[in-house]
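Asks: Okay, structure incoming, though there's no sequence with it:
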């Protein structure tokens, strides 16, 4: 089996596994149980993996992380918005 094929299968599985939680968060807007620090680190990590994939011309790494980055940024934005709104109420 081709190494790129294995990479694309792995990328598909890990990327798809992220979407149910992201969709649930988008629908409910409930981010109370999500750690802001974790999501900041996760989104930064996905960003750097995307840059890495582009720099070393690794299609599976680049594609998976670019796809994951979109909902990660959206969920992080919702979390930050909720966090800032709660901070203002204090």
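Replies: Yep, it's here. Remember, it's a predicted structure, so these values are computed and weren't measured experimentally.
Asks: CA only for contacts and neighbour counts going forward, please
Replies: Fine.
Asks: count of residues packed around residue 56?
Replies: 10 (other Cα atoms under 10 Å).
Asks: tell me the SS of residue 31?
Replies: coil (DSSP: H, G, I helix; E, B strand; the rest coil).
Asks: here's the one I want to compare it with:
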């Protein structure tokens, strides 16, 4: 693995891990009231586009980071839509 790929993986790991506390808090409390639905929809759309870009460009670090971030943000959206 080259240093640029390691840098990408490290950046992806840090930015993805940043969503973990929010996901845990939202799922534990059952509320996403303080989160904007528009923000969540824009964020998830961007994540999906980055995921597609990474896949099409053959960038595993981009794919891995955005796939993991998507898995953390979709439950937050689910709580927001179901319980506010």
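Replies: All right, it came through fine. Just so it is clear, the structure is predicted and the values come from calculations on it, not from any experiment.
Asks: Next, the TM-score between them, please.
Replies: TM-score for the superposed chains, counting by TM-score structural alignment, normalised by the length of structure 2: 0.93, backed by 83 aligned residues with a Cα RMSD of 1.1 Å.
Asks: Now do the same contact list for residue 4 of structure 1.
Replies: Each residue near residue 4 of structure 1 by Cα atoms under 8 Å, 6 or more residues apart in numbering is listed here: 59, 60.
Asks: May I ask you to name the longest helix in structure 1?
Replies: Ranked by residue count and defined by DSSP state H, the top helix of structure 1 is helix 59-89.
Asks: give me the element the nearest residue to residue 61 of structure 1 once chain neighbours are set aside is part of.
Replies: Nearest residue to residue 61 of structure 1, sequence neighbours excluded (Cα to Cα, 6 or more residues apart in numbering): residue 53, at 5.1 Å. Assessed by DSSP states H and E, residue 53 of structure 1 sits inside helix 36-55.
Asks: and that helix, which residues are buried?
Replies: 39, 40, 42, 43, 46, 47, 49, 50, 51, 53 (16 or more other Cα atoms under 10 Å).
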